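Student: sequence below, structure please.
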Amino acid sequence: MGSLLQKWNSISLVKRILAGLVIGAILGKAIPNIAVIALLGDLFVGALKGVAPILVFFLVMSSLAQHKKGAKTNMGTVIALYLIGTFSAAVVAVIASFMFPVTLTLTDIATEASAPPDGVGTVIKTLLLNVVQNPIASLSTANYIGILAWAVVFGLALKHSSDHTKTMLGNFADAVSQAVRWVISFAPFGILGLVYATVSTSGLGIFTDYGKLLLVLVGCMAVVALVVNPLIVFLNIKQNPYPLVFKCLKDSFITAFFTRSSAANIPVNMTLCESLGLDEDNYSVSIPLGATINMAGAAITITVMALAAVNTLGYTVDIGTAVVLSVVAAVSACGASGVAGGSLLLIPLACSLFGISNDIAMQVVGVGFIIGVVQDSCETGLNSSTDALFTAAAEFRQWKKQGKPIKW
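Tutor: As a prediction, the model looks like this:
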């Protein structure tokens, strides 16, 4: 058994995940609706979601507590990249929607019971209230805004604590990180279960229904992942960005695609940053922050779906309104929840710019839930892989200035 496990672990994790993906798809078509197989996916996602809040809390708190005065940080650059990337994605979505206009067949589609926000002010208010939520409640509900805020508060408060206390915090952070590595080692089985459940319930028909809408959405995300993001990275590190881009897509996009949760993919991105040799003091803060505000995929979804509603109703959109929509979509995306389908309930906010009624907007949200198997998976993969990409780009930019060679 020991030698078998050793051989299993010697195989690349990506290859094991791809094997799980293929096996899950085959089983989903051959013997659908076996609960035990689908349970593997639920267990994997549940474990990631369970450990991620604790990981974020201890890593951020420990890194801030042990941060030495005068030591350089690149958080300003990371945040700037996050905001530029999200706004650029919204612009790409606007351009694509003008070039390839999409209309929808709107019917009385059942939607989830959650109520959408009724304005940008509501989104900002919710964000601020999440910041001051009870820290225990934030951990239990995976409120990453609250977790980050309280981790920063406690980390700064512990900066002047004794070395023993700081060592203990570091040990806790290391222990949680090790637990995360154990969870991630089960990713192939989790992906197998997730793919099996998707193929069993939706089959391949989801790729043909609403095909044009999916093509525009996925096409925009592909342009951002393979053109816009590499350009942003190149402007920062002044060398070929594609090896780094493809590594982030390979190591982060795949798991995020199937877990459909930026929050659940935080441990995966932490491991990716560690493999790139990045500074833990930086990525332990920037990765969870990215899972909260770096939402290029969400900006694309909000923009394309809102403009599809506009086209369906025959409204005319001028350039000025399109620019405003890009800004609103980018700001709204930053407030999107880091869970599956988190961006869809922000579509009515963008629709309100054009005077579209909430009833019609919620039908558009319903269409979003129908295509969510593909759309939300691609959106989350783009969001999460970009967190690691921009974190690495910001640090590599710093390395470049210091004359340190960049390797990945």
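Student: rest of the way, CA atoms for contacts and neighbours
Tutor: Will do.
Student: would you list every one of the strands in the stretch 251-400 of the chain?
Tutor: Counting by DSSP state E, counting those that start in this stretch, the stretch 251-400 of the chain has no strands at all.
Student: and for the closest residue to residue 391 other than its chain neighbours, the neighbour number?
Tutor: Nearest non-adjacent residue to residue 391, counting by CA to CA, 6 or more residues apart in numbering: residue 78, 5.9 Å away. Residue 78 is flanked by 26 other residues according to other CA atoms under 10 Å.
Student: another for comparison:
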Amino acid sequence: MKKLLRLYLRTSLVLRILVGFIVGSLIGVLFWTLSRSPGATVPQTVIGYITPFGQVFVHMLKMIVVPIIFFSLVVGASSLPIRKFGHIGLKTLGWYLLTSVLAAVLGTALALALDPGAGADLDAWRLLADGKTTEVHEIAEDIPEEGALSQILLNLFRNPFEALAAGNFLPIIVFAILFGLAIRVSIEAGDALRVKRLETLVDLLEACRDAMFELVDWILEYSPIGVLALSIVNFGLYGPSIVGPYVRVTLGVVCGIAAMVFVVYPMLLWAVTRRNPFGVLRRIKEPMIMAFITRSSAATLPVSIKTAEEELRIHNELASFSLPLGATINMDGVCVHLPMFAVLAANLFDVPLTLGALVVLVMTTVLSSIGAGGVPGGSLMLLFIILESMGLSAEQVAVIVALALGINPILDMFETMNNVTGDLVCSYAVASNENLIQSDSAKINDA
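Tutor: Down below sits the predicted model:
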């Protein structure tokens, strides 16, 4: 038994995760197939026993997300000189906005090319939406009445303790950055005694952050088991959901995300760094896989920060600022995903898509993606914003959202992987441009 345990621990973590995903997927599809038989209850019963092992893994990741965001952002904001922080912050936001626009344009172009729902029988699609009306109403109730943009602005400034307890990321990020900047300003303007106290505080926060990263290592050792359980549950409940009438929608989203990850990001990286972009992608495969399984940018954040610092060699002051920010506002996968359902809705309900309407669609997609939330299924809420901006009625919106619910668990995997990849790529591009990569980064180029 000890020999098996040593062999397990010596095996690459990525390999263990991949094996867990493949084995779990096969078992899940088998359970899904068996559950189709009349009167079959055993597969669903077994899945019920397996579910907690996957949920525990996601909960463990979420347990450490909030403290990692807080400690990392405060340390990052307090480590950079004020002028440099402003410059890097604007450049990071610019990169996130650029990739989101590219993703929205790509998603819209693919949606127009594939034309999902063209010539389809609306009654047949309505049948697919049956059984999802309750979930649609629940999602609709969570949409803030104030509107997406105003709600985001209001949500930036909340009671920090309430936000920490609720895991509300935007106000945590704002408070942590402001707190870190206040420390930095005080250090730059204070007397010797005051500076010494503040530097002691920064050292304490760094120690807390380092302890959280050690906790990440412990959780990652459990990750193959969690991935195995999550894969069994996901595929056991939904099966090969990307068949039948959903094929064209799914094909468009998956192709768009593949183009972002393997074409757009490498081109941007090469243009900025002049290094082998696929070497960078190989080094971030662990958070990419984790994002695919957990379907949560926020839950993957601890792994993303660890990978950025240890594999990409990005300085902590940048990684601890850009990645928590990206997990909240940079949702490239959402920008690929939403236009596909918008074009589907236009075809089903005869909504004309003029050039002006397409420009509005791209802009609305980019702006609304900021509120996706970094959690599983966060993009579903944004569908209401996109579809209502097209002038659809409440009933029509409900049909499209119900259709999206049917396939969302599968699409969400690819979408979240795209989001996390975009965060790391943008952070690496900014780090290269600002000379915030440690000297042994040549390894990335040769990888």
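Student: can you tell me what the residue nearest to residue 391 of the first structure aligns to in the second structure?
Tutor: In the second structure, the residue matched to residue 78 of the first structure (TM-score structural alignment) is residue 92.
Student: now the helices for the stretch 301-408 of the first structure?
Tutor: Taking DSSP state H, counting those that start in this stretch, the helices of the stretch 301-408 of the first structure run over residues 319-334, 347-351, 358-370, 372-402.
Student: quick one: closest of those helices to residue 196 of the first structure.
Tutor: The minimum distance between residue 196 of the first structure and those falls on helix 372-402, with 12.6 Å, by CA to CA.
Student: if we can go back for a sec, can you give me the distance of the match of residue 78 of the first structure to residue 325 of the second structure?
Tutor: Noted for residue 92 of the second structure: a distance of 9 Å to residue 325 of the second structure, by CA to CA, to the nearest Å.
Student: deepest-packed of the helices of the stretch 301-408 of the first structure, please.
Tutor: Mean neighbour count, computed with mean count of other CA atoms under 10 Å, is highest for helix 347-351 among those, reaching a mean of 26.
Student: ok, residues contacting it?
Tutor: With contacts defined as CA atoms under 8 Å, 6 or more residues apart in numbering, helix 347-351 of the first structure is touched by 116-120, 302-303, 305-307, 309-310, 325, 328-329, 332, 357-358, 361-362, 364-365.
Student: what span of the second structure lines up against it?
Tutor: Helix 347-351 of the first structure lines up with residues 383-387 of the second structure when matched by TM-score structural alignment.
Student: repeat that for stretch 291-306 of the first structure.
Tutor: Per the alignment by TM-score structural alignment, stretch 291-306 of the first structure matches residues 327-342 in the second structure.
Student: distance between the lengthiest helix in the second structure and the chain's centre?
Tutor: Counting by DSSP state H, the longest helix found in the second structure is helix 192-238. In terms of CA atoms, centre = their mean, to the nearest Å, the centre of helix 192-238 of the second structure is set 17 Å apart from its chain centre.
Student: the residue nearest in space to the middle of the second structure and residue 411 of the second structure, how far apart?
Tutor: Nearest residue to the geometric centre of the second structure (CA atoms, centre = their mean): residue 297, 3.0 Å. Per CA to CA, residue 297 of the second structure is found 14 Å from residue 411 of the second structure.
Student: noted, bye for now.
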